[in-house]
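Student: sequence and predicted model, in that order:
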Amino acid sequence: MSWLLNLYETYQANEEQVGKIEKKRNDQEYTLLPVSHTTQTAHLEVQVTEDGNFYYAEVINDKKDAVTLIPCTEESSSRAGKKIAPYPLHDKLIYVAGDFVAYGGKIEEPFSYYIQQLGEWANSPFSNAKVQSIYAYLKKKQLIHDLVEAGILFLDNNGQLIDKWDSKYGDKPPLYSTVTGSVESTFVRFTVYSPEKILTKVWKDPEMYESFIKFYNQHLSDRDLCYVTGEFLPSTERHANKIRNSGDKAKLISANDSRGFTYRGRFTESKQVASISYKASQKAHNALKWLINKQGKIIDNRVFLVWENGGNEVPSVTEDSYDITSLDPFANGSNPKIAFTNQEFAREFSKAMDGYKSNLSTEASINILVLDSATTGRMAVLYYRNLNKEIYFKNLVKWHTTCAWLHRYRKNEDNQPISFFGAPSTKDIAFAAYGPNASDKVVKGLMERMLPCIVEGRRIPTDIVRSALRRASNPVALEKWEWEKTLSIACALINKEEGYNLALDKENTNRDYLFGRLLAIADVLERNALDSGENRATNAIRYMNAFSQHPARTWGTIQASLQPYQVRLGKKGTYYAMLIDEVASKLKYEDFNDRPLSGKFLLGFYSQRYDLYQKKDTSTVGQTKE
């Protein structure tokens, strides 16, 4: 219950945000839902006058505007199939149209249940003028007639409502194009029009929220001990869906299988397992929906969410170092070789994390939650951790300063390449391990496996590191940009275990590191000797995969191919030849063999190449001669 309690407390701490409209990056609106409210995608908007007459109707073509905040009851929020359970105000055409049967409908019960419920609200002490106006219009039972007159709905030759459009009727009207299936499933939302004043849309009006909440609270009974809050409150067995989006039917809490194996041998009814109050369920689920819209990351319907109960911004575990801090090793023309070592980055990153921590209370905790559904009806909590802020930020700093390398694959808002030092995002790690064409199912699986490595300090799974190493060691099979990105991410993963610096370690006598240095020198030597228009791969790059498996034998082939390029470069070629001799002399006799290289050779390759290009021109760090 701890995740439910933390979501409940998040709602309590952010109640001032209830009903306030916010926007995502795609301009789609969302809000922290009031209790007893949910969202629904509307197809049609109907305006009525204050005195209860039809005024105007229009089809909602903009999907960003279609998501509508509506009041709901326990029964309506969990209705399915042929179950009759009307929403209190906005609902499908079959519920809200009193003349549906007169135009070909077969059953009248949906409307009778709907209008009775709406009438109770309109005539209660908690009603307001807008509810009364809508009720006064709908009880006249002429909605379909008015929609036909307005050119929204159409009748056939027998005067019956055309349920599904046929090409024999001509071009398909807007509503029939918008609604999937029969027209009776059209979801209608209502609002009130006044010629004298501008009225707030019904689904955006806080007074409407309060009106229904007060009306519905009087119907709640059946008090029991709430396992979330520890109080005796009206309980519920029906819990919210639409957690990830307005069309999501999967539930986190469900107990409707009383005839199966759910209670056999243990309980006779679901409330004996756990009792959750209506208030706690509503607030926890609404907080979860709000947080997912606000800061959740969704990959193939799997939700990755990090939040702090007070609603303060906290860095996510799925982001890379640049997303979290925007630390740029090349800012203000600084030389990263001197001014942005691992130690310098660690200090700067820690300062950035201190900035986040200063906005949190002393007792603040961080929640990490992963959700997914295997079926359309059930959703599961795949991963959950609640950590003290000090522990969370300590582990986050450790991850970003140990799984760190120099990366050049990011682009700014102007689509210009930028460089950053630090850890890659979990999604980019999936890119390095499985390639850009990996399915979302594979990507979300890797992201979930990486969470304990970041949050709990566990080792990176060996298969992920090996996969990234294998792809980085085979540049011929990849495009240049893809290989460069894979290479730097693979170096970061390997560095997490080895603890090397980006700066070239000339005193390092590790066999694999030295072989990597030799390969980098060969690559730079040949690249500098090629004509500017010659954009082919060097022999070092072409043989890199074979070199990683049989370094001694392959090095002989690569070194032999370097002779003409050394001659072409003249004195500079002599410098590279002497550098090769210097590095090779550090290899022990018994180490010069064909035993496959570990990931350390990539670190030696990257650092040596980086060092050579630094010396060539510090203003074009990392750029090769094309």
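Tutor: Yep, that arrived. Numbering: from 1, shown residues only.

Student: contacts, neighbours, all on C-alpha from now
Tutor: OK.

Student: now for Ile115: which residues touch it?
Tutor: The contact partners of Ile115, taken as CA atoms under 8 Å, 6 or more residues apart in numbering, are Val96, Tyr135, Leu138, Lys139.

Student: return the distance of the third one relative to Gly230.
Tutor: Which is Leu138. Distance of Leu138 to Gly230, computed by CA to CA, to the nearest Å: 43 Å.

Student: so between the two, which is more surrounded?
Tutor: Shown here are Leu138 and Gly230; by other CA atoms under 10 Å, Leu138 has more neighbours (21 against 11).

Student: the more buried one contacts Asp99, correct?
Tutor: No: with contact defined as CA atoms under 8 Å, Leu138 does not count as touching Asp99 (9.7 Å).

Student: state the helix or strand in which Val303 lies.
Tutor: strand 302-308 (DSSP states H and E).

Student: and that strand, how far out from the chain middle?
Tutor: Put simply, strand 302-308 sits 8 Å off its chain's centre (CA atoms, centre = their mean, to the nearest Å).

Student: so what touches it?
Tutor: The set of residues external to strand 302-308 that reach it, using CA under 8 Å, 6+ apart, is 10, 244, 291-292, 295-298, 313-318, 364-373, 444.

Student: check stretch 229-243 too.
Tutor: Residues external to stretch 229-243 that are found in contact with it (CA under 8 Å, 6+ apart): 5, 39, 74-75, 77-78, 220-226, 248-255, 270-271, 275-282, 285, 288-289.

Student: now do the end-to-end distance for it.
Tutor: With CA to CA applied, stretch 229-243 spans 21 Å between its terminal residues.

Student: what comes up buried for it?
Tutor: Along stretch 229-243, these residues count as buried under the neighbour rule (16 or more other CA atoms under 10 Å): Thr229, Leu233, Pro234, Ser235, Thr236, Glu237, Arg238, His239, Ala240, Asn241, Lys242, Ile243.

Student: check stretch 326-341 too.
Tutor: Within stretch 326-341, judged by 16+ other CA under 10 Å, the buried ones are Leu327, Asp328, Pro329, Phe330, Asn335, Pro336, Lys337, Phe340, Thr341.

Student: take this one as well and set it beside the first:
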Amino acid sequence: MVGLFQNLLETYEKCSEAVGIVQVDADGNANEKKTLLPIGHMTFKSQICVTIDEDGVFVRASRDNKETTIIAPCTEISAGRSSGIAAHSLCDQLDYVGDINEGKIAAYLSQLNSWKGNIPELNAIYTYVSGKTMMDDLLNSRIFKESEYQTKTDEHGESQLDKEKIRKLGVRFIVQMTDNMVKVWESTELRNAWIDNMSSNSTFNEEAFDYLSGEVVHQVAAQHPKNINSLTGNAKLLSCNDTSGFTFRGRFAKQNDAVIVDYIQSQKMHQMLRWLIANYGYAADSQVIVTWGVDRDTEVKAKVQDNSLDFFENMEEVKTKADILSGTKGGIYADYADKLKNLLQGFGNAKDIKQHFCKICIAVFDAATTGRMGLVFYQELPKNTYLENIVNWHSDTSYFLTAWKKERDEHGKDKNTPIHYIGAPSFDDIVFAVYGKSHGDKSYEILKKNTRKQLLECMFGNFAFPKNMVEMAANRASNPMGFMDLNGKFSENDWKRALSITCALTRKFYKQQKEEIPLELDTDRTNRDYLFGRLLSVADKLESAALYKADKQNTRPTNATKLMSAFRVKPHSTWGILYDQLIPYRNQLNGAGYYQSLIDNILVLFEEGDYEDNSPLSPLYLLGYAAQNRAFLKNNNNEKTEGTDNGYITE
């Protein structure tokens, strides 16, 4: 874990020029949540803006329609406050700056007084808040809602403000100076003044070094920041201030015996991690995966979770969607796994790879409880190793896949266009193939998190691809009738998607067993599972051809599709049943000579005793099934026939 902390500190230093610069989204809106925060600062939700002059006299107040997130200075204690009294350093809730709670307003004024010095803006705010007129000023400005007043009235018949409802409203200040208006939450000078004040107030007199950076400690961090991951706001990565529980008690007498972390170093590390998660986090429930480069440019375009098409698009900087669509329509599959190899080897436009980072970090965080966040996976790799691992994954796990990209038609309307490519599925695709779609239940999210972690371990931790994952995906793909749409009808598209992804996983599994399964049909392969898969495909296409000839295509699933689940469990006996069911369809196709000849050719490839073996099939049979389907499709595209005596069908 020390390596993680050191890399975060190094990244923060290299990105120092970006500290405090508010990020702007595509629509031009400021997004403070994705801003790299200065040390000693936090994001703060404010809804009330109070404007005063340089003498601390009230000018006006306004209220936003919704909460505005700003960057505000804070103390170590106030950043993690949940109860008790702990004032922020400048902008705070009405509870602290309004005359509601005497103890809290006194704490705020004391905190502001400790660093305001001769700074005119801070002195103006101090003077105004000390006057304790804010509540009257806000009431006269009529910024409170009707729902924030009590139903009962006072002796004059007027409704009283319900202070319990408004005390947590955040307040920010604008100071109207002689020559300009200072929005204190945006002032670089005030941010630097607060940082200087923190750095000069060293409270640690012992001679010790920081456990994260190895530098001399100036101020020990007694509380570490929370809200590192917005999905688990209260979870802390480091916690050492528990004097009543068992964070360090039982092993050490006091906190500093357990760990010593400098406050400034803790701030840098946590601010950097928070920024990385906000900008690059790939989240599922409480788990987040983040990948970054230890460099000024932290973005890693080669995302671990992407499918091959998205991976290549990010790396190659494709200018338009038409560039991707080119050469991939009409059933033609562009081999993006091969394109990625060429990129790594320096062919084509490999500028991004050549200028990549020296070191790349991959970290997975999860929160086991509401207050504790843990590091569950971490790797740091040189740039070449990182890219080679990903490209090897995309090569070994490649198969014929289809993605959908949004385009605009000639009328300017959005339409989805299928993109056929050879490559690896994304993490989300794999979760779909293994577990199906989410129905909002917690157990699904747990399975999803475990799967993503396993896939990362396979990519970068030299772990074998889990056999149980392949088996589960194969079980789902072998049950086509379990894929239903919202209307309760058979969803062929979802099933075909799951089948293709399962074939990709199966190829990966066999590749690590030192057995290469070709993408295209292997007519010489004599493996029992592969051959039974081919037989199932022939039966399916034979019936489909007959239905096409009778103008009944797409009216119902074929018998091969319906019996697929039973076929995997008892292939020999189920094939006998299925073969008998093909009799009327063979008659419709005048004997279906092409298909019957193909069945005979497959049967002679079985080794002695394999055909009669009625034991369950391995996932390899799906590769035989899909490869035979692929061969039919290629023949159909080449011949352009219409499903007559030879049995081909037009799709």
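Tutor: That came through, no problem. As the structure is a computational prediction, the values presented were derived from the model and not from experiment.

Student: from the contacts of strand 302-308 of the first structure, which land in helices?
Tutor: Thr10, Leu291, Ile292, Gln295, Lys444 (DSSP state H).

Student: OK, contacts around the spatially closest residue to Tyr500 of the first structure that is not a sequence neighbour?
Tutor: In space, and not counting its chain neighbours, Tyr500 of the first structure is closest to Leu603: 7.8 Å by CA to CA, 6 or more residues apart in numbering. For Leu603 of the first structure, the set of contacting residues under the criterion of CA under 8 Å, 6+ apart consists of Cys491, Ile494, Asn495, Tyr500, Leu502, Tyr513, Gly516.

Student: surely Asn527 of the second structure touches Phe606?
Tutor: Yes: the criterion here is CA under 8 Å, and Asn527 of the second structure meets it with Phe606 at 7.4 Å.

Student: more neighbours: which of these two?
Tutor: More neighbours sit around Phe606 than around the other of Asn527 of the second structure and Phe606, counting by other CA under 10 Å; the figures are 19 against 15.

Student: counterpart of that one over in the first structure?
Tutor: When the structures are aligned by TM-score structural alignment, the residue of the first structure matched to Phe606 of the second structure is Leu587.

Student: where does the strand holding Val303 of the first structure end up in the second structure?
Tutor: So strand 302-308 of the first structure is aligned with residues 287-293, judged by TM-score structural alignment.

Student: mean per-residue distance, the matching stretch versus the first structure.
Tutor: Average distance between stretch 287-293 of the second structure and its aligned residues in the first structure, after superposition and using mean CA distance after the TM-score superposition for the first structure, equals 1.0 Å.

Student: what segments of the stretch 301-450 of the first structure are helices?
Tutor: According to DSSP state H, counting those that start in this stretch, the stretch 301-450 of the first structure carries its helices in the segments 321-325, 336-339, 342-357, 389-402, 426-434, 440-455.

Student: now do the same end-to-end measure for stretch 290-308 of the first structure.
Tutor: Distance between the two ends of stretch 290-308 of the first structure: 13 Å, counting by CA to CA.

Student: check which helix or strand covers the counterpart of Trp483 of the first structure in the second structure.
Tutor: In the superposition onto the second structure, Trp483 of the first structure corresponds to Trp495 when matched by TM-score structural alignment. Here Trp495 of the second structure is covered by helix 492-512, with elements defined by DSSP H and E.

Student: okay, buried residues for stretch 466-473 of the second structure please.
Tutor: So stretch 466-473 of the second structure, judged by 16+ other CA under 10 Å, has buried residues Met469, Val470, Glu471, Met472, Ala473.

Student: isn't the last one right up against Asp429?
Tutor: No: with contact defined as CA under 8 Å, Ala473 of the second structure and Asp429 do not form a contacting pair (11.1 Å).

Student: how much space between Ile243 of the first structure and Gly377 of the first structure?
Tutor: Plainly put, Ile243 of the first structure is 12 Å away from Gly377 of the first structure if you go by CA to CA.

Student: one more: Ile580 of the first structure?
Tutor: As defined by CA to CA, Ile580 of the first structure lies at a distance of 63 Å from Gly377 of the first structure.

Student: for PyMOL, what selects the buried ones among the contacts of strand 302-308 of the first structure?
Tutor: One line in PyMOL is enough to select the buried members of the contacts of strand 302-308 of the first structure, burial here meaning 16+ other CA under 10 Å:
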select buried, resi 10+244+291+292+295+296+297+298+314+315+316+317+318+364+365+366+367+368+369+370+371+372+373+444
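
Student: translate Val131 of the first structure into the numbering of the second structure.
Tutor: Using TM-score structural alignment, Val131 of the first structure pairs with Leu122 in the second structure.

Student: what about that match, how many residues nearby?
Tutor: Around Leu122 of the second structure there are 22 other residues, counting by other CA under 10 Å.

Student: work out for me the element it sits within.
Tutor: Remark: Leu122 of the second structure resides in helix 120-130, with elements defined by DSSP H and E.

Student: and the next helix or strand after that helix, which residues are buried?
Tutor: Following helix 120-130 of the second structure in sequence order, the next helix or strand is helix 134-140 (DSSP H and E). Neighbour counts using 16+ other CA under 10 Å place Met134, Met135, Asp137, Leu138 of helix 134-140 of the second structure among the buried residues.

Student: contacts for helix 134-140 of the second structure next, please.
Tutor: Phe58, Ala61, Val97, Gly98, Asp99, Tyr128, Phe144.
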